[in-house]
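Novice: Sequence first, then the predicted structure:
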Amino acid sequence: MESLFTALPLLATQGFCWHGAYVDCRWEPPGAIEEEVSTPWHSVVLFTQFAGSDPALAERSIDGRFKVERVHPGDILVLPAGVGQRSRWNVPGEFMNLVFETAALGRSLDEAADDTTFELMPHFATQDLLVLQLGLALRRVLQGGGDRLYAESLITALAVHLLQTYATRRPEIKTYGGGLARPQLERVVDYIHSHLDAPLSLETLAALAGMSAHYFAQLFKQSTGVAPHQYVIRCRVERAKALLAQPHLAIADIAYRVGFAHQSHLNRHFKRLVGTTPGQWRQAIRS
């Protein structure tokens, strides 16, 4: 993965995944990018933390425009595909790269979108608290072992926000009511229950309903009262409850069988939804 920075990432996805997105987190020392660089992808650089209490001071050139700017946690840079940039910064700090394949932004709204449908405008350091919130949530997913469905939900929300806020042409965001049609909902729910042990993808579920990820998530929540990733977690916990009645199954094995990344992942969601740990639940049903 080409990078706009010099340090190796502390956390990163394995290439482009999560609906055509790549995310990494890195801690950078003071430094500079002396030669102009660009990437074939849309990049959003999110500044999350700097050493000390003062903002960073950066000298930056983007698309031939030069600016000296103070950069605060929560600021972002928007660097469209093919746009060159050079920079110099004076303090160490933590950064996140939120990178999209060029066609991925449009696909969040329209499965037929291609890489010419939407174009981002370059931006120098701009405070964007929604991108900060979504970026930190994605970092927690990376730290916790990865929940693909939740990550794709966050990526979809981020893509729609970028299109609404930083695109040269704002998309028309339609609002639908009434939820999914019954055959659509039944098809998706049947697929979820048949594949709880596998990494479920928002893109796959949306394709089953015949729509984009953004509109699918919106209509699924109208139909069920919860977001797709929350629905899947509840289904996995219910399946785990049934398996806990089989005393020969280890709890770690049950976690994998119902699609959680590891036992602590199961423990966290089980306790949140049921009020006890899986081990406590097993003891209770035995007695």
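Specialist: Happy to help now that I have it. Residues are numbered from 1 along each chain as shown.
Novice: C-alpha only now, for contacts and for neighbours.
Specialist: OK.
Novice: any idea what sits nearest A261, other than its immediate chain neighbours?
Specialist: Distances taken as CA to CA, 6 or more residues apart in numbering place G145 nearest to A261, at 6.3 Å, with adjacent residues excluded.
Novice: hang on, that neighbour in a helix?
Specialist: No: counting by DSSP: H, G, I helix; E, B strand; the rest coil, G145 is not found in a helix; it is coil.
Novice: Verify the stated contact: it with F260.
Specialist: No: with contact defined as CA atoms under 8 Å, G145 does not count as touching F260 (9.4 Å).
Novice: take the one below as the second:
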Amino acid sequence: MANSGVLPVDAVEVMKGSCALCPFPTRSSITSKGAGWKGIAMESFSDIPGVAIPDHEHPTHFVNLLTQGEIKAQWTTEGRSHTATNSPGTIYLLPAGTRDRLTWSGPTTRVVLVMEPGFLSRSLEHTAHLDEIDLTTHWNLRDRHIQSLMLAMHADLEDGSPAGPLYGESLGLTLGLYLIRRYSTRSRSNSLQLTGGMPTARLNRVLDFINQNFAQDLRLWELAELAGMSPHYFCELFKASTGLTAYQYVLQCRIERAKRCLRNPQLSVGDAGVAAGFSDQSHFTKVFRRKVGVTPMKYRSQAG
């Protein structure tokens, strides 16, 4: 299978000289490090005190969402200094290559997403030949679409990523496409118009692969490459063809496998969850009850 060209990103980091380091003085409370996402990473930081972050550079696109706290912030970028009051919902959108320094007063809680430049450029057919896409810098941005997508990604991490990395990567792709269309220097007239569904042969190839491997952690880029198209094109046509997003289809497969296993009295509830691709029994029970309406144990007793 072809290489997607998207490099792994494990953590929220900035560059100070030749050293990569976390810009915040507190440890993250939630991280995507174990989620298996490719090209993007998310961390949340709680109760960050007032801080002065010295000169640094962003090697990735950096999206910082303030979720708690109202503060006075001062930053210097491109040789100019600015001051603003930041409150919950404030977003810093800092493209890769941005150099700045920043101070703020008072404690805050933040959700931060970093995105490898190739994740953006390889998301669409008409930008796939580019090494990167130029985004515009914003330090006091309000955008409910960015906010809702980041909080959905954060919720997926809190929930234990029940469909593996597929859902988080899909949300990251949706956010990336929104950034391209709303906050990049490229013309919006190049947007790809999608009609119809996925060609039958390609769809069957993808469905066969999912049906054989849904208990493993499937990747958005992997499925898109299997279909021979960009992740954006794949997501649009997969849903047009099946009525479900890829992660919904995978989760449906896992639930159906779990039901079959629960009807087998020789398998424990924990074994049924593992066979369906769930990481542990607690996680399995939580997701199964949300999707089916009863716990796995209750389903087994009713099925018997």
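Specialist: Arrived safely. This structure is a prediction, so every number in the text was calculated from the model and none was measured.
Novice: ranges for the helices of the second structure?
Specialist: Counting by DSSP state H, the segments of the second structure that form helices are 117-121, 144-158, 165-183, 200-213, 220-227, 231-242, 246-262, 269-275, 281-292, 296-303.
Novice: Mind checking which of G145 and F260 of the first structure has more residues around it?
Specialist: When G145 of the first structure and F260 are compared for neighbours, F260 comes out ahead with 26 against 12, by other CA atoms under 10 Å.
Novice: and that one, how far is that from P29 of the first structure?
Specialist: Here F260 of the first structure is placed at a distance of 36 Å from P29 of the first structure (CA to CA, to the nearest Å).
Novice: The helices of the second structure: which one's closest to H138 of the second structure?
Specialist: Evaluated over the helices of the second structure, closeness to H138 of the second structure peaks at helix 165-183, with 9.1 Å, by CA to CA.
Novice: Now tell me what touches that closest one from outside.
Specialist: Residues outside helix 165-183 of the second structure that contact it (CA atoms under 8 Å, 6 or more residues apart in numbering) are 35-38, 40, 119-120, 123, 133, 135-136, 146, 149, 152-153, 156, 161, 186, 188, 217-220, 231-232, 235, 246-247.
Novice: Map P95 of the second structure onto the first structure.
Specialist: When the first structure is aligned by TM-score structural alignment, P95 of the second structure is paired with P80.
Novice: Neighbours of the closest residue to its match other than its chain neighbours, how many?
Specialist: Setting aside the residues directly before and after it, P80 of the first structure is nearest to H42 in space (CA to CA, 6+ apart), at 4.4 Å. Using other CA under 10 Å, H42 of the first structure has 24 other residues around it.
Novice: Stretch 279-288 of the second structure maps to which residues in the first structure?
Specialist: Under TM-score structural alignment, stretch 279-288 of the second structure corresponds to residues 261-270 of the first structure.
Novice: Quick check: A103 of the first structure touching E111?
Specialist: No: at 9.6 Å, A103 of the first structure does not count as touching E111 under the criterion of CA under 8 Å.
Novice: Compare those two and say which is more crowded by neighbours.
Specialist: For A103 of the first structure versus E111, neighbours defined as other CA under 10 Å are more numerous around A103 (20 against 17).
Novice: The more buried one maps to what in the second structure?
Specialist: So, by TM-score structural alignment, A103 of the first structure is matched to G118.
Novice: Leaving out chain neighbours, which residue sits closest to the alignment partner in the first structure of S28 of the second structure?
Specialist: Under the alignment (TM-score structural alignment), S28 of the second structure maps onto P9 of the first structure. Nearest residue to P9 of the first structure, sequence neighbours excluded (CA to CA, 6+ apart): R26, at 4.4 Å.
Novice: Go ahead and confirm the one you found touches F95.
Specialist: Yes: using CA under 8 Å, R26 of the first structure is in contact with F95, at 5.5 Å.
Novice: All set now, cheers.
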